[in-house]
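Chemist: I would like to see how this sequence folds:
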Amino acid sequence: MTPPAIFDRAARRLRRDRATDRFGERDFLRAVMLDGIGERLSSVTRDFAEVLDLGCFDGAFRLPGARIARLDPGYRFARAAGGVQGDEDRLPFADGSFDLVVSAGVLDQVDDLPGALTLIRRVLRPDGLFLGAFAGAGSLPALREAWRAAEAQRPAARFHPQVDVRAAGDLLVRAGFALPVADVETLNVTYRDLGTLVTDLRDMAGGNMLLTRTPATRTALAAAAEAFTAAATPDGRTMERFNIIYCTGWAPDPSQPKPARRGSGAASLARALGSR
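Modeler: Presented below is the predicted three-dimensional model:
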């Protein structure tokens, strides 16, 4: 069954190309994601030789001693990082090509996220590791509320669906990963006005990339800006939240620990409860 098209792939590529020159000034969200991925990677006591940086942006991810292939939906990001252009749910790599796949800041913009995760698992070698991070459900509440207030009479679709941490864990299981873990961390950023937030989103290749988009009127933009400013704290700044979901999963391998066989416990739960 073909998944429904949610995102405009052509618009996504174009926006990534437009963000290439300015991304280094607005890369704070991906930098936080890469730090989180690095922390999780540091707890793994093994070496990785063949790595895929999936959604590479400017190629900031580094792993000493590893050979890193890079893929990005944007042509200019891919070219600048020495990688290839492609979509996360249409990977051009053979099965079992990598022993580590990292992805920071792109998987929330994919039409077929279950399919993308399945492909990631397939390009991993047995006992290969996937570490991903993306903005999840509950992100951008101040921006959402500002648009809700501005377009109360005629609301338009301005935000794409977001995955929560529980659904992320379920998707890892569905994709066939072993030892799946999904967790969430929150990043709070304050803004002096709506325009600065919108600029950040644009220059980090974010924003509205839905297949069906409705241009905002000047009146709606002004009303959204006013509502955003009205939510400011006494210091004149409005707090915005990014919920970063981290995903960890391993390609299955016989050497990995297995859950205990049902009924193999040495103690009886019924007997324990009966002694109360």
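Chemist: for the rest of this, base every contact and every neighbour count on C-alpha atoms.
Modeler: Fine.
Chemist: quick one: contacts for F48?
Modeler: By C-alpha atoms under 8 Å, 6 or more residues apart in numbering, F48 lies in contact with 66, 99-100.
Chemist: hmm, 10 Å instead?
Modeler: Contact analysis of F48 by C-alpha atoms under 10 Å, 6 or more residues apart in numbering lists 63-68, 98-101, 128-129.
Chemist: sequence B follows; please return its structure for comparison with A:
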Amino acid sequence: MSSPAPPRIFSPARREASWHRAERRQRREGAARFVIEDMAEDFAERIGFMQLAPERALLMGSLGGGLPGLKEVTRAAPGDFDEELPFPGRPYDFIASFETLATVNDLPAALLHMRCALAEGGVAMASLVGAGSLANLRRAMIAAEPERPAPRMHPLVDNRAATALLERAGFRRFVVDSRELSVAYRSLDRLVADLRDQALGNQLARVAPPLGRAALERVRAAFLDHADEQGRVVEKFEILTLTGWKA
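Modeler: Okay, here's the model as predicted:
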């Protein structure tokens, strides 16, 4: 008996469009890069610590960034291939995913195909914004539509779920860890701009109706309800990093 299809939470078309918009926004002076730069720096430290020198590498969704010590590198953005199907161009000695796996509909399948795309002894790393993120934004969005809030923010993976998913994907040796980035904001609009700069905006399959003017003012005010004495709202981004070795 075939397994039921996974729920369609994310829109591949919106996902691809969000990524291309972020690529354009990254060309602007002052575009936010703190999440993607943190991921790249973390990957680089891990590569150095493990003394990896992969011959063939796949970088998924790096938004123009690179990693040291890689020789033959293939780059891929969302839409270049379907991560829920066998990866093209395999086998790779190293695969890095910058946030791209956070918005696939079948994450277990994507991790399985990532493992299968590795050569024996290869290493996969995937970073994504985790479940401990954007608590103030979530509270504000609920306050904007207290009776029937429309889905406007993504479900996020936590550490325990990520560990179970790696095991389910067939990795026999793996590590999941997390860290936090704290960023202060004086307005909701600046936070939304930073999310769009880094392809972290809404990519849900179900398109919610636009917020009306009154609801938008409510969400802006609700966001600032948690401001400190300097008028800043400290928003946290939890970064999960999944590392798996193909035995």
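Chemist: and the contacts of F48 of the first structure, which of them are buried?
Modeler: Among these, the ones that count as buried by 16 or more other C-alpha atoms under 10 Å are 68, 98-101, 128-129.
Chemist: can you show me the strands along the second structure?
Modeler: Per DSSP state E, the second structure carries strands over the ranges 56-60, 72-76, 92-98, 118-129, 173-185, 233-245.
Chemist: the fourth one vs the first structure, average distance?
Modeler: Average distance between strand 118-129 of the second structure and its aligned residues in the first structure, after superposition and using mean C-alpha distance after the TM-score superposition for the first structure, equals 0.6 Å.
Chemist: equivalent range in the first structure for that strand?
Modeler: Under the alignment (TM-score structural alignment), strand 118-129 of the second structure falls on residues 124-135 in the first structure.
Chemist: ok, back up a step: nearest to L137 of the second structure among the strands of the second structure would be which one?
Modeler: For the strands of the second structure, the distance to L137 of the second structure is smallest for strand 233-245, at 8.0 Å, taking C-alpha to C-alpha.
Chemist: sorry, back to before: so which of the strands of the second structure comes closest to F10 of the second structure?
Modeler: Taking those one by one with C-alpha to C-alpha, strand 118-129 is closest: 15.2 Å.
Chemist: now that closest one: buried residues?
Modeler: Applying 16+ other C-alpha under 10 Å to strand 118-129 of the second structure flags 118-119, 122-129 as buried.
Chemist: with stretch 15-33 of the second structure instead?
Modeler: So for stretch 15-33 of the second structure, counting by 16+ other C-alpha under 10 Å, buried means 15-20, 22-23, 25-26, 31-32.
Chemist: just stretch 87-95 of the first structure next, same as before
Modeler: Neighbour-count burial for stretch 87-95 of the first structure [16+ other C-alpha under 10 Å]: 87-89, 91.
Chemist: tell me the one of the residues you listed nearest E50 of the first structure?
Modeler: L91 (15.8 Å).
Chemist: okay, which residue is most central for the first structure?
Modeler: Geometric centre of the first structure, nearest residue: F134, 1.8 Å, by C-alpha atoms, centre = their mean.
Chemist: what sits up against stretch 219-234 of the second structure?
Modeler: So stretch 219-234 of the second structure is contacted by 134-145, 181-189, 191, 211, 215-218, 235 (C-alpha under 10 Å, 6+ apart).
Chemist: just the buried ones among these, please.
Modeler: 134, 136-137, 140-144, 185-188, 191, 215-216, 218, 235.
Chemist: circling back: as JSON lines, the buried residues of stretch 87-95 of the first structure with distance to C56 of the first structure would be great.
Modeler: Below are these laid out as JSON lines (distance: C-alpha to C-alpha, whole Å):
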{"residue": "D87", "distance to C56 of the first structure": "11"}
{"residue": "E88", "distance to C56 of the first structure": "11"}
{"residue": "D89", "distance to C56 of the first structure": "15"}
{"residue": "L91", "distance to C56 of the first structure": "14"}
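Chemist: coming back round to it: inside helices: which ones of the buried ones among the contacts of stretch 219-234 of the second structure?
Modeler: Among these, the residues falling in helices (DSSP state H) are 136-137, 140-144, 188, 191, 215-216, 218.
Chemist: any idea which of those residues is closest to A109 of the second structure?
Modeler: L137 (30.0 Å).
Chemist: is it true that the closest one touches L195?
Modeler: No: applying C-alpha atoms under 10 Å as the test, L137 of the second structure and L195 come out as separate, 11.4 Å apart.
Chemist: hmm, back to that, out of the strands of the second structure, the one nearest R206 of the second structure is which?
Modeler: Here strand 118-129 is closest among those (C-alpha to C-alpha), at 20.5 Å.
Chemist: so how far is the closest one off the chain centroid?
Modeler: Using C-alpha atoms, centre = their mean, to the nearest Å, the mean C-alpha position of strand 118-129 of the second structure is found 15 Å from that of the whole chain.
Chemist: next: stretch 191-203 of the first structure.
Modeler: Distance, centroid of stretch 191-203 of the first structure to centroid of chain: 20 Å (C-alpha atoms, centre = their mean).
Chemist: what range in the second structure matches that stretch?
Modeler: Using TM-score structural alignment, stretch 191-203 of the first structure pairs with 185-197 in the second structure.
Chemist: residues making contact with that stretch?
Modeler: Counting by C-alpha under 10 Å, 6+ apart, 18-19, 21-28, 30-35, 134, 136-137, 140, 183-184, 200-202, 216, 219-224, 227-228, 230-235 sit against stretch 185-197 of the second structure.
Chemist: check which residues of stretch 152-160 of the first structure are buried.
Modeler: Buried residues in stretch 152-160 of the first structure, counted by 16+ other C-alpha under 10 Å: R158.
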